[in-house]
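Q: pasting the structure only:
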């Protein structure tokens, strides 16, 4: 059965790039472009993994992750241009599984996803 991944990312170029790479690997992809819609989708549907941006309209990624963790333990990879030690530690304290800094290599993200879902 195809694994389902939710991408919560407001930069269309990034979400479309990830979608293209992931669909080539036979993943089923949903995309939401803001934190509010993304959180609702993540709670209402079952996903094998969530890719979550930090800075976006509505709820930011930290808030989405915190609220998601109250209800589900779906693996989460955070993508962010914010690479400060405090931001990274905060994400891990909230329960993120991986924190990847932008810019990133789509191939590296795919490798991490495959490792997490193996």
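A: Looks like it arrived, so ask away. Just so it is clear, the structure is predicted and the values come from calculations on it, not from any experiment. Numbers count the residues shown, from 1 in each chain.

Q: going forward, measure contacts between C-alpha atoms and count neighbours the same way
A: Fine.

Q: ok so residue 74 is a strand residue?
A: No: Residue 74 sits outside any strand when classified using DSSP: H, G, I helix; E, B strand; the rest coil, being coil.

Q: isn't it up against residue 51?
A: No: contact between residue 74 and residue 51 fails when scored by Cα atoms under 8 Å: they sit 10.4 Å apart.

Q: so which of these two has more stuff around it?
A: Neighbours of residue 74 and residue 51, each counted by other Cα atoms under 10 Å, are more numerous for residue 51; the result is 22 against 18.

Q: is the residue nearest the centre of the chain in a helix, a strand, or coil?
A: With distances taken as Cα atoms, centre = their mean, residue 51 lies nearest the centre of the chain, 1.3 Å away. With three-state DSSP as the basis, residue 51 sits in strand.

Q: my guess is it contacts residue 10. True?
A: No: contact criterion Cα under 8 Å: residue 51 and residue 10 do not qualify, at 11.7 Å.

Q: chain neighbours aside, what residue packs nearest to residue 88?
A: Spatially, and ignoring its direct neighbours in sequence, residue 88 is nearest to residue 99 (6.8 Å; Cα to Cα, 6 or more residues apart in numbering).

Q: tell me where the chain has strands.
A: Remark: strands assigned in the chain by DSSP state E are 4-8, 28-32, 49-53, 76-80, 98-101.

Q: angle of the third one against strand 28-32?
A: Counting by axes from the mean of the first three to the mean of the last three Cα atoms, to 10 degrees, strand 49-53 lies at 30 degrees to strand 28-32.

Q: against which helices or strands is strand 49-53 packed?
A: strand 4-8, strand 76-80 (3 or more Cα pairs under 8 Å, 6 or more residues apart in numbering; DSSP states H and E).

Q: against that first model, consider the following:
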């Protein structure tokens, strides 16, 4: 049984989320503040974390950032904040998805299922590619590791999957819609603009000069390609 952590200070909402998940075969725990949420989140007991942004003790953005530095499990932000800047910040700190309150129980469960399934597929599969080498970049797809000039770099699940896909299809141009469909899938509730946010984060982690990338190029008005 998959184990989900809900970090939410509104007990009524937290209990509803817990009920939704348990009815669909998940085990769920609740943390009512940021400090206890971080401690539980880093325990290694959970397959996915759902986190609110406005929390006592430690805010959700900080939580996402600190958890992501240690763990690669899917993180879903659930918040009443609906501005684009909040979503961009959430993705920037390492969240895999962003769900705006109010939401339906079906949508919450669908996103949880989708992220856990995709995470298991990514981390559990044996890739035929093996290891990809390119200009100081080494991607070991079997071990799910990335090295840049010998230094290990940690990517989020989506960042890693996006980089592997592009590097496995060098010199082919993909637009945002194509990458969105390939990486996030048809059952994901979101927008193709997410692709640009994730590519920006990848560049900050792997490029010497993110403003002039040598790996993932932007072809303005067309899309992106891995330069090989």
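A: Perfect, thanks for sending it. Everything quoted here is computed from the prediction, not taken from an experiment.

Q: TM between them?
A: Overlay of the two chains. TM-score (TM-score structural alignment, normalised by the length of structure 1): 0.95; 117 aligned residues with a Cα RMSD of 0.8 Å.

Q: can you tell me which residues contact the residue nearest to residue 88 of structure 1?
A: If you count contacts by Cα atoms under 8 Å, 6 or more residues apart in numbering, residue 99 of structure 1 has them with 77-80, 88, 91.

Q: can you check residue 117 of structure 1 too?
A: By Cα under 8 Å, 6+ apart, the residues touching residue 117 of structure 1 are 48-49.

Q: look up how far residue 23 of structure 1 lies from it.
A: Going from residue 117 of structure 1 to residue 23 of structure 1 by Cα to Cα, to the nearest Å gives 15 Å.

Q: likewise residue 50 of structure 1?
A: Distance of residue 50 of structure 1 to residue 23 of structure 1, computed by Cα to Cα: 15 Å.

Q: neighbour-wise, which of the two wins?
A: Using other Cα under 10 Å, the more surrounded residue of residue 50 of structure 1 and residue 23 is residue 50, with 23 against 11.

Q: doesn't residue 9 make contact with the more buried one?
A: No: Residue 50 of structure 1 lies out of contact with residue 9 (Cα under 8 Å); the separation is 10.5 Å.

Q: re the thing from before, looking at the helices and strands packed on strand 49-53 of structure 1, which is nearest to residue 16 of structure 1?
A: Closest to residue 16 of structure 1 of these, according to Cα to Cα: strand 4-8, at 9.5 Å.

Q: and the helices in structure 2, which stretches?
A: Along structure 2, the segments classed as helices by DSSP state H run 11-23, 34-41, 60-68, 84-93, 105-124, 157-168, 176-183, 193-206.

Q: want to throw those helices into CSV with distance to residue 138 of structure 2?
A: Output for the helices of structure 2, formatted as CSV (distance: least, Cα to Cα, whole Å):
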stretch, distance to residue 138 of structure 2
helix 11-23, 38
helix 34-41, 30
helix 60-68, 21
helix 84-93, 23
helix 105-124, 17
helix 157-168, 10
helix 176-183, 21
helix 193-206, 11
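
Q: on that earlier part again, I'd like the strands of structure 1 as a markdown table, with distance to residue 107 of structure 1 appended.
A: Compiled in a markdown table, those are given as follows (distance: least, Cα to Cα, whole Å):
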| stretch | distance to residue 107 of structure 1 |
| --- | --- |
| strand 4-8 | 16 |
| strand 28-32 | 16 |
| strand 49-53 | 14 |
| strand 76-80 | 14 |
| strand 98-101 | 12 |
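
Q: what's the closest of the ones you listed to residue 19 of structure 1?
A: Of all these, strand 28-32 sits nearest to residue 19 of structure 1, with 6.3 Å by Cα to Cα.

Q: who does that closest one touch, helix- and strand-wise?
A: Partner elements for strand 28-32 of structure 1 (3+ Cα pairs under 8 Å, 6+ apart): strand 4-8, helix 12-24, helix 35-44.

Q: that strand vs helix 35-44, what angle?
A: Counting by the same axes, to 10 degrees, strand 28-32 of structure 1 lies at 140 degrees to helix 35-44.

Q: mean shift between strand 28-32 of structure 1 and structure 2?
A: Its aligned residues in structure 2 lie a mean 0.7 Å from strand 28-32 of structure 1 after superposition (mean Cα distance after the TM-score superposition for structure 1).

Q: hmm, who's touching that strand?
A: Residues from elsewhere that reach strand 28-32 of structure 1 (Cα under 8 Å, 6+ apart): 2-10, 15, 19, 22-23, 38, 41.

Q: which of these are buried, as a ChimeraX select command?
A: The buried subset of these, as determined by 16 or more other Cα atoms under 10 Å, is captured in ChimeraX by this line:
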select :4,5,6,7,8,9,10,15,19,22,38,41
